[in-house]
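Novice: what follows is a predicted protein model with its sequence.
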Amino acid sequence: MAEKNLVFDFFNLSNKDAAIKKASRYFLRAGATVASVDVLPTVKRLAGVEYREVQFGFADSQTVLVGVTATGDVGQVKLNSKALPIKAQDDHVAAISEIVGAMDRGRKRFQAALTRVKVALPPSIRTAAPKIEQELRERIAVVDEAIEGAKQRVVVLEAQVAQAA
């Protein structure tokens, strides 16, 4: 009989952990493609319980954050930074199916929220617009000076014509 529960190695937790690889396979079987797995190096403490976080990133940009306790059990699951209560806590395969179901149900809302997020361009990306604008302003100033010079010349010529007549 296949093992249904995953036991994580809390003290040697890495991307190469057997439980993380199994979890990735279970996610794939449930219909979610795991694009990345990150093990956060810090140990956190919540209500006196120490835990480490494993983040699964999926092809549709959704993330699942799993809090692994010191005993190797899953203590907390967050889907897109929101706590997700799991009904099948004793059967990790069923729990992963639950998580994938929640991802499928919230996918449309999540994608809509992603489209509303405004991303600022990094300062290293620059456009030529300010330089072009400055150059055009300089050209306009030169043309305005030429027009003023021509108007003054017209006034002088009109005065000469008036004196000659």
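Specialist: Cool, got the structure.

Novice: from here on, contacts and neighbour counts on C-alpha atoms
Specialist: Will do.

Novice: which parts of this protein are helices?
Specialist: 18-30, 92-116, 129-164 (DSSP state H).

Novice: ok, longest strand in the chain?
Specialist: The single longest strand within the chain, with elements called by DSSP state E, is strand 34-46.

Novice: between it and helix 18-30, how many degrees?
Specialist: Taking axes from the mean of the first three to the mean of the last three C-alpha atoms, to 10 degrees, strand 34-46 and helix 18-30 form an angle of 130 degrees between their directions.

Novice: from the contact counts, what lies against strand 34-46?
Specialist: On a contact count with 3 or more C-alpha pairs under 8 Å, 6 or more residues apart in numbering; DSSP states H and E, strand 34-46 meets helix 18-30, strand 49-58.

Novice: quick one: it to chain centroid distance?
Specialist: 17 Å (C-alpha atoms, centre = their mean, to the nearest Å).

Novice: list the buried residues for it?
Specialist: For strand 34-46, burial by neighbour count (16 or more other C-alpha atoms under 10 Å) applies to 34, 37, 39.

Novice: tally of neighbours for the closest residue to the second one other than its chain neighbours?
Specialist: Nearest-residue entry for V37: F56, 4.7 Å, with adjacent residues in sequence omitted and distances by C-alpha to C-alpha, 6 or more residues apart in numbering. Here the number of neighbours of F56 (other C-alpha atoms under 10 Å) works out to 23.

Novice: try this one side by side with the last:
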Amino acid sequence: MGSIANHAYSRYTYRAFFTRNLKLFNTNMKTLLFSFAGLSVKDKSAKEAIKYFNRAGAQVIAQDVDTKIKRTSGIAYREMTLTFADSQVVTIRIKESGDIFQVLVNKKLVPIKNQDDHVQAIAEIVGLLEAGRGKFQNKLALALAKIPAGIRTSAPRMEVVLDQKITALTEAIAAINEVIALARAA
């Protein structure tokens, strides 16, 4: 067969050769969970990922797998989006090799140490979700509590009215103290 460098192999032939002889190149193969070609909502690997997330304590309530292959920085990937019970969203970008390319937690890109060991990567993602849960919930609460610009509150007017009541009461107290002082003097 000769060496790969001496022949002009097509992309398919090179990929087939590499996958057949993967043990020659990488003897410490880690746990791979995703298959790039068959990745879908009903795929076994997606169901396994959800099972691992649930075991780690992050309940997945919705999942979506994008059917389109996207490219960034010359790397082809597919996206799997998971929505959790606390409204946090994780988007996992999976390369053609089945490794995790990037992870977005609540639309923010976060680094993952174990990109090729998916069980450890899921544990790492769950840790990030738990660490950022309080901040995310506060952000949601602020987003819900914003008052539209057209609505005005009566707080500034009430402050003026309360200040006027305070001055009126202090004047009344001063007047009563004068009456008491005159009554004691007489």
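Specialist: That came through, no problem. Just so it is clear, the structure is predicted and the values come from calculations on it, not from any experiment.

Novice: quick revisit: any chance of the helices and strands packed on strand 34-46 of structure 1 in CSV, plus distance to R109 of structure 1?
Specialist: Rendered in CSV, the data for those read as follows (distance: least, C-alpha to C-alpha, whole Å):
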stretch, distance to R109 of structure 1
helix 18-30, 20
strand 49-58, 16
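
Novice: what's the most buried one of the ones you listed?
Specialist: A comparison of these by mean neighbour count, using mean count of other C-alpha atoms under 10 Å, puts strand 49-58 on top with a mean of 20.

Novice: whereabouts in structure 2 does it align?
Specialist: Residues 75-84 of structure 2 are where strand 49-58 of structure 1 aligns, with TM-score structural alignment as the criterion.

Novice: contacts for the matching stretch?
Specialist: When contacts are taken as C-alpha atoms under 8 Å, 6 or more residues apart in numbering, the neighbours of stretch 75-84 of structure 2 outside the stretch itself are 36, 58-71, 89-96, 101.

Novice: tell me how far it lies from the chain's centre.
Specialist: The mean C-alpha position of stretch 75-84 of structure 2 is separated from the chain mean by 12 Å, C-alpha atoms, centre = their mean.

Novice: and if you look at stretch 72-87 of structure 2?
Specialist: For stretch 72-87 of structure 2, the distance from its own C-alpha centre to the chain's C-alpha centre is 11 Å (C-alpha atoms, centre = their mean).

Novice: what about the longest helix in structure 2?
Specialist: Using DSSP H to assign secondary structure, the helix with the most residues in structure 2 is helix 155-185.

Novice: ok, and for that helix, which residues are buried?
Specialist: Applying a neighbour-count criterion of 16+ other C-alpha under 10 Å, one finds nothing buried in helix 155-185 of structure 2.

Novice: now for that helix, which elements pack on it?
Specialist: Using 3+ C-alpha pairs under 8 Å, 6+ apart: helix 155-185 of structure 2 touches no other helix or strand.

Novice: about what we covered before: just the buried residues of strand 34-46 of structure 1 now: which is nearest V100 of structure 1?
Specialist: Looking at the buried residues of strand 34-46 of structure 1 and their distance to V100 of structure 1, the nearest is V34, at 11.1 Å (C-alpha to C-alpha).

Novice: that closest one maps to what in structure 2?
Specialist: Looking across to structure 2 (by TM-score structural alignment), V34 of structure 1 lines up with V60.

Novice: surely its match meets A85?
Specialist: Yes - proximity of V60 of structure 2 to A85 meets the contact threshold set by C-alpha atoms under 8 Å, at 6.2 Å.

Novice: any idea how far apart the tips of stretch 124-144 of structure 2 sit?
Specialist: From the first residue to the last, stretch 124-144 of structure 2 extends over 29 Å; the measure is C-alpha to C-alpha, to the nearest Å.
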